[in-house]
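>>> Fold the following and give me the result.
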Amino acid sequence: MQNITIVYITIAAFTALLLALFQYLYKSKLKSNLKYLLTALRVISIFGILLLIINPKFESYIYFDEKPTLVLAVDNSESVSYLKQADNAKQMVNALLDNSDLNDRFNIETYSFGKSLSSLDSLNFNERQSNLALALKQFGEVYANQIAPIVVVSDGNQTYGSDYSYVSKSIKQPVYPVILGDSTVYSDLSIKQLNVNRYVYLKNKFPVEVIANYSGTESITTELKIWSGNSVVYRKQLQLNASKTSEIISTALLANSVGVKTYRVELVPLESEKNKINNSKNFGVEVIDQKTNIALVYDRMHPDLGALKKAIESNEQRSVELIKPKDYLTQVNDFQLAILYQPNNTFNLVLKEIQTQKINTFIISGETTNWNILNESQDYFKQKITNQTENYQPSLNRNYGTFIVENLDFNSFPPLKSEFGTLQISVPFETLLYKSVNGITTEDALLATFEADGTKHAILNGEDIWKWRAQSFLNTNSFNNFDEFINKLVQYLSSNKKRKRINIDYKSFYNGIDDVIISAQYFNKNFEFDNSASLSIILKNKNDESIREVPLLLNNGNYTVDLSGINSGLYDFTIKHNSESVATSGSFQILEYNVEQQFLNADITKLKALAYNSDGEAYFTNQSQLLIEHLLKDKRYATIQKSTKNIVPLIDWKYLLGIIVLSLFAEWFIRKYNGLI
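Sure thing, here's the model as predicted:
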């Protein structure tokens, strides 16, 4: 309490006393001792009211002890059970959790991790991938301002994400790896990496690159074979030893029929080899008979051109040719789609030819677009010409139903420069992206698609789309999401298939470690997206003829089903409406591959590097007591005494109001009872 407040309280006390004495003692006709009681009551009432006006504040301190946190993270991936370390992992966890001294010293928080991090409920070691780097990164964010050493119980075999031994440098907490496995080195052959394109073209040869690894001390001879069904299509003798531990094998195979073709790469195992699963690996290619050729017609150089070409050609089924308007007229029949970038006066004949031959188009406008020519060349849309530009950010229309669109976090994308004014489309159309200004979404289309006269068209009313591709990379460390978005738009525009009431999005084949997610959209009879439909997928395994039915769930505007974890093989599926006779079908193949079964030993080197880089220490599972003693004796993990300061104003003290009311009532009652009122 401040000194000035004490002065005010003293003045208030004297004031209350003087007023009460003046009323009941100075020239008072009241002779009995009752006047002293009334004076005291009046002093209490006036002093209480003055205290409420002054409202002094009182400070109080609450002291408490804060124990450091001990983070316990357990590897729940299949490699732990495959290396026969599941029991050791559980015993280590129980040893830490059941130690009373450790519980007295730390607040123990438990997690399990595979591809993602989750709270530890139970350990079943069935995660198909492991990402220790992601778990460490999240621990670094959550416990950045705490004392929280991290105990990681793992074999160190990471199958997904960045190198965790370097991630440890960015977190402030010491990490104590508990190694699930031993340091024994076995002779082992393995296929370290396999590089092959996903799509190939009929009658063309496609490259295959295999990296074969050997761990051991003896010189060995083995053979690498590539199988197609029951036939060997390639073989090569390999000689490896302690100094030559790997070899890169490159070859080219012929694609002689259309469809999904599967192959198996195999290293003939050694007689003494312990793990033979990592000696073989399946891969697949999709053979297509033609490539979609796309003309990117331009008259002005711009970074958008390179971004569009890169995005579209990320799909090997498509090729993009940058071409001037006059050259396009002589090659118009060579392309299945024309992308017109900022049409101007030089596009006059191109626009007429497109109108005559009914060619699908994707028009991208911008600062140098000649809207007079565009407006006059067709009757589908008209742009109000203001000769002024404005920057517009994209806002995704979640009810867009022409094709399935994943959310690219469009809100984080930079604005595009566009003509100021309304774009009026006179034919039925769907808006994919709305224009947004200062966070307010307008009804004007930034990107829209429509169909007219048997042709398909899209218009993007803005330039600088290259910035979107760059921002997508900053958001996800990959161009894939943006490239897939552009390719879905291009796929729609370059196809003349009729629209269906159920659209589906899936891949023709999945590797064994891929997430198998199938998405669908359902439309009513007016082709309006229906978010209340009941859809299910009937999945048939062609290998064993087993059938299962799974419902689809609405997620971010799409109906999706996650089939990850199903067995490898060929599958036919049908997605149907449960109360209407509307359905669509497809098929896919899952290649057999379990990445968690490719390891023979724990990765002791990386786990020790993780401990060293974070000022921790590595232990084996039979050293649980040493780990506990180290954690208990380390002075970095001391209990900290903290205090909480509470400032309570007197006006919040309800009893004071009760005292004032009680004293006023008592004074009134006494005076009334004695006839003084």
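
>>> going forward, measure contacts between C-alpha atoms and count neighbours the same way
Will do.

>>> residues in contact with the closest residue to K57 other than its chain neighbours?
Nearest residue to K57 in three dimensions, chain neighbours excluded: P649, at 4.2 Å (Cα to Cα, 6 or more residues apart in numbering). Applying Cα atoms under 8 Å, 6 or more residues apart in numbering to P649 gives the contacts N55, P56, K57, F58.

>>> What are the contacting residues of the one helix or strand the last one maps to?
Secondary structure assigned from DSSP states H and E places F58 in strand 57-66. Under the criterion Cα under 8 Å, 6+ apart, residues 1, 639-650 lie in contact with strand 57-66.

>>> That one: how far from the chain's middle?
42 Å (Cα atoms, centre = their mean, to the nearest Å).

>>> Equivalent analysis for stretch 8-28, please.
72 Å.

>>> what are the ranges of the strands in the stretch 351-500 of the chain?
Ranges of strands in the stretch 351-500 of the chain, per DSSP state E, counting those that start in this stretch, are 361-365, 381-383, 389-396, 416-419, 423-425, 429-437, 440-452, 455-461.

>>> which one of these lies closest to K606?
Closest approach to K606 among those is made by strand 389-396 (43.3 Å; Cα to Cα).

>>> Would you mind listing the buried residues in the closest one?
Across strand 389-396, burial judged by 16 or more other Cα atoms under 10 Å covers N391, Y392, Q393, P394, S395, L396.

>>> wait, isn't the first one in contact with S418?
Right, the one you point to is N391. Yes: using Cα atoms under 8 Å, N391 is in contact with S418, at 6.2 Å.

>>> ok, back up a step: which of the buried residues of strand 389-396 sit farthest apart?
N391 and L396 (16.4 Å).

>>> just checking, S536 is part of a strand?
Yes: counting by DSSP: H, G, I helix; E, B strand; the rest coil, one finds S536 located in a strand.

>>> One more, please, to line up against the first structure:
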Amino acid sequence: MQTQTILLIIAAFIIAMVIALFQYWYKAKNRQKKNLFFAFLRFLSVFSLLVLLINPTFKKNTYYTEKPTLVVAIDNSASIKHLKQEQEVSQLVQQLEEHKDLNNRFNIRYYTFSSELNDSLNFSFLEKQTNISKTLEDLNQIYKNTIAPTLLLTDGNQTYGKDYQYTSKKYKQAVYPVVIGDTTTVVDTKIQQLNVNRYAYLKNKFPVEVILTYSGNQEVKSKFEIKSGNGVLYSQDISFSEENNSTIINFSLPANNAGVQKYTAQLIPLANEKNRINNRKVFAVEVIDQKTNVLIVSDISHPDLGAFKKSIESNERRDLTIKRPSEIQALEDYQLVVLYQPNARFKNLYDKLKASKKNYFTITGAKTDWGFINRIQNKYRQEITGQSEYYIPKFNSNYGSFLFDDIGFQNYPPLVGAFGEIKVNVNFDTLLFRTISNIETQEPLLITIEENGVREGVLFGEGIWRWRAQNYLNTQGFESFDDFFGKIVQYLASSKRKSRLNTTSESFYYGNANIKIKAEYFTKNYEFDRRGNLRITIKNTDSEATQTIPMILKNNSYEVDLSNLSTGNYEYTVTAIGENIARSGSFAVLEYNVEQQFLNADVTKLKQVATNTNGKISYLDQQDDLMNSLIQDQRYQVIQKSKENVVSLIDWKYLLAIVILLLAIEWFARKYNGLI
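Model prediction:
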């Protein structure tokens, strides 16, 4: 309590004493003993009221114990079921839940993981992918400021993601891997990896790379084949030994027919092989008969041009050429022309575009000749000020020309464009708005225009190479940005008319991938309609089985997850209920379950994880030793903590009740003695 507060309380004591004595002793005509009683009551009530006005504060310490957290992360992938260990895992979890000493020592938190980390104990052992690295990263974020040793129940087989034995070096908690599955090495040959491009071009050959591996100590022979239907397209005899336990095969296959072509790669199993599933892989290639050719015309050198080239050519179905305006002869070979910061030297190119009715994409910036652009076309005009400005993008979720997702534009660096008002004289759709000095505006930064059968996109700013770099910093990859720019190129390069219902799907999916089909639905004014009622009908063309599923509104599109579909060929039709509108498509689901490619637990990597984190590896038959070592580990102690609370006297409601009681007693006593 502060000195000032103590002095105020002393002053309140004196004032209350003076008031009580003044009223009941000094002013009293007859000084009787009962006057002292009345003075005492008045002193207490006045003093209490004054103390309430002073409102002193007191510190109150409360003590409590805090147990360390024990994190139990259970592998919920299909490999556990494939190794026939699901019952053993369930029994171990049950023992953890029922172990009294362990529960008294720790607050136990249970998680399951596969491709994602889930805060639940719902086992299915049917998940198609495993990402142990991401699981460790997520747990590291959750428990970065606490003591939380981690029990990792897994076979150690990861299907995608970063190598978790290196990720574990950054993990701040001790990891205790519990090995699930057989650790005995048996004879096995398998297709370790098959690399092939997703697309190929008609009448060309596409490369295939196959990595074959062998575990065993004897010399064996086998045969590798590639089949399409019943025909063998490629075969090669393979020999393995204990020293020569892997081989890489490179070859090319012809692309003679357009469309999705399915192939089966098979390494003939040995007679005594236990797991034959990993000897066979089905893959597909989409053979296309033409390429989207994009032409960029620029009179200056700029980093944006390199970013455009990398982004556009990240899709093998597109090719990019960069030329100067003086080098342009004809445009027939290009489906899209990109005009980068046009000036007067682009006049002939504008004439060719107008004559050929070719779609084009205009990108402006600090070096754009807006006087020339304002003269050469009348779709939009820029106020000429001779100054530049920085524009931060803001995504328009109501953009309706094609299906699009926000990739985090608000965190992207600003583009540099001309300062001044932009006036668009035709119907247009805004994909990105301008944000200037943290003030959101309705002025366009990126728009698309469709007029008289010609599509044009306009980006009012340069420096988009910084967006691609920022995308890498945010996601450790360029996929989001390349997909964003690829959709713009796809829309502008297409000559299809605008439709009220559009669907997006891949031509084929692997069995371990998420199968999602998206749709966009618009009103008659081509504004995105969130009130739509869309249904998708899926038909398996092999079995003729059909099912109808409602599509769910998600952000600015409708979506359905079909990841539970079995392998086969499918046709689908998306219908807008209440409207005579439907769109159809097809896709194939290829046979492939990566979780069934494993025969043993990966003990080597799990041992390394335990070493990296100062933990300890154990096996299913050592669970008692594991629990006892955790209980006895001096690093994990129950900690007594204190919490200091500052309490104000005014919060003590009983003091007010005491004041009221004192005043009431004084009043009744005076009334009884005839003093009132």
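
>>> got a list of what the nearest residue to T389 of the first structure once chain neighbours are set aside touches?
Excluding its sequence neighbours, the residue lying closest to T389 of the first structure (Cα to Cα, 6+ apart) is E419, at 4.5 Å. By Cα under 8 Å, 6+ apart, E419 of the first structure lies in contact with G366, E367, I385, T386, N387, Q388, T389, E390, N461, G462.

>>> could I get the residues you listed as TSV with distance to Q158 of the first structure?
As requested, these are exported to TSV (distance: Cα to Cα, whole Å):
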residue	distance to Q158 of the first structure
G366	47
E367	49
I385	57
T386	57
N387	56
Q388	54
T389	50
E390	48
N461	45
G462	43
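
>>> Go through the strands of the stretch 351-500 of the first structure and name the closest to I108 of the first structure.
Proximity to I108 of the first structure, assessed across these by Cα to Cα, is greatest for strand 389-396 (43.2 Å).

>>> so how much does the closest one differ from the second structure once superposed?
Once fitted to the second structure, strand 389-396 of the first structure is off its aligned match by 1.1 Å on average (mean Cα distance after the TM-score superposition for the first structure).

>>> which bit of the second structure covers that strand?
The aligned range for strand 389-396 of the first structure in the second structure is 388-395, by TM-score structural alignment.

>>> List the contacts of that stretch.
By Cα under 8 Å, 6+ apart, stretch 388-395 of the second structure touches 366, 406, 409-410, 412-419, 431-436, 440, 445, 461.

>>> got it, and stretch 483-501 of the second structure?
Under Cα under 8 Å, 6+ apart, the answer for stretch 483-501 of the second structure is 292, 311-312, 315, 335-336, 359-361, 401-402, 404, 407, 453-457, 519-524, 526, 581-583.

>>> Could you give me the ChimeraX syntax to select whichever of those are buried?
To isolate the buried ones among the contacts of stretch 483-501 of the second structure in ChimeraX, judged by 16+ other Cα under 10 Å, type:
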select :292,311,312,335,336,359,360,361,401,402,404,454,455,456,457,519,520,521,522,526,582,583
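
>>> Give me the subset of the contacts of stretch 483-501 of the second structure lying in helices.
S311, I312 (DSSP state H).

>>> Make a PyMOL selection of the buried ones in the contacts of stretch 388-395 of the second structure.
In PyMOL syntax, the buried subset of these is picked out as below (16+ other Cα under 10 Å):
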select buried, resi 366+406+409+412+413+414+415+416+417+418+419+431+432+433+434+435+445+461
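
>>> residue boundaries of the strands in the stretch 501-650 of the second structure?
Using DSSP E, counting those that start in this stretch, strands in the stretch 501-650 of the second structure cover 501-504, 508-510, 516-521, 534-540, 546-550, 552-554, 557-561, 568-576, 581-590, 618-619, 639-648.

>>> State the distance from K487 of the second structure to V647 of the second structure.
Applying Cα to Cα, to the nearest Å, the value for K487 of the second structure to V647 of the second structure is 61 Å.

>>> meant to ask about L445 of the second structure, not that
Where V647 of the second structure is concerned, L445 of the second structure sits at a distance of 56 Å (Cα to Cα).

>>> where does L102 of the first structure fall, helix, sheet strand or coil?
helix.

>>> That one: neighbour count?
18 (other Cα atoms under 10 Å).

>>> Was I right to think it contacts N94?
No: using Cα under 8 Å, L102 of the first structure is not in contact with N94, being 11.9 Å away.

>>> Can you list the residue ranges for strands in the stretch 51-200 of the first structure?
Ranges of strands in the stretch 51-200 of the first structure, per DSSP E, counting those that start in this stretch, are 57-66, 69-75, 107-113, 117-119, 150-154, 175-179, 188-196, 199-201.

>>> what's in contact with the last one?
Right, strand 199-201 of the first structure. For strand 199-201 of the first structure, the external contacting residues (Cα under 8 Å, 6+ apart) are F206, A255, V285, E286, V287, I288, D289, Q290, K291, E316, Q317.

>>> The third one matches what in the second structure?
Going back to what we said before, that points to V285 of the first structure. That one, V285 of the first structure, aligns with V285 by TM-score structural alignment.

>>> Need the contact partners of the strand or helix carrying its match.
Using DSSP H and E, V285 of the second structure falls within strand 280-288. Around strand 280-288 of the second structure, the neighbours that count as contacts under Cα under 8 Å, 6+ apart are 190-191, 196-202, 255, 257-267, 507-508, 510, 590-592.

>>> excluding its backbone neighbours, what's nearest T546 of the second structure?
K539 (4.3 Å).

>>> residues touching that neighbour, list them.
The contact partners of K539 of the second structure, by Cα under 8 Å, 6+ apart, come to A545, T546, Q547, Y570, E571, Y572.

>>> and in the first structure, which of the residues you listed remain?
Shared with the first structure under both residues aligned by TM-score structural alignment, their matches' Cα atoms under 8 Å, the contacts from those are A545, T546, Q547, Y570, E571, Y572.

>>> for the residues you listed, which one is nearest G229 of the second structure?
Y570 (18.2 Å).

>>> in terms of contact, does the closest one touch I538 like I think?
Yes: the pair Y570 of the second structure and I538 passes the contact test of Cα under 8 Å, sitting 6.7 Å apart.

>>> count of neighbours near S642 of the second structure?
Neighbour count for S642 of the second structure, taken as other Cα under 10 Å: 12.

>>> That one - nearest residue in space that isn't next to it in sequence?
Y63 (4.3 Å).
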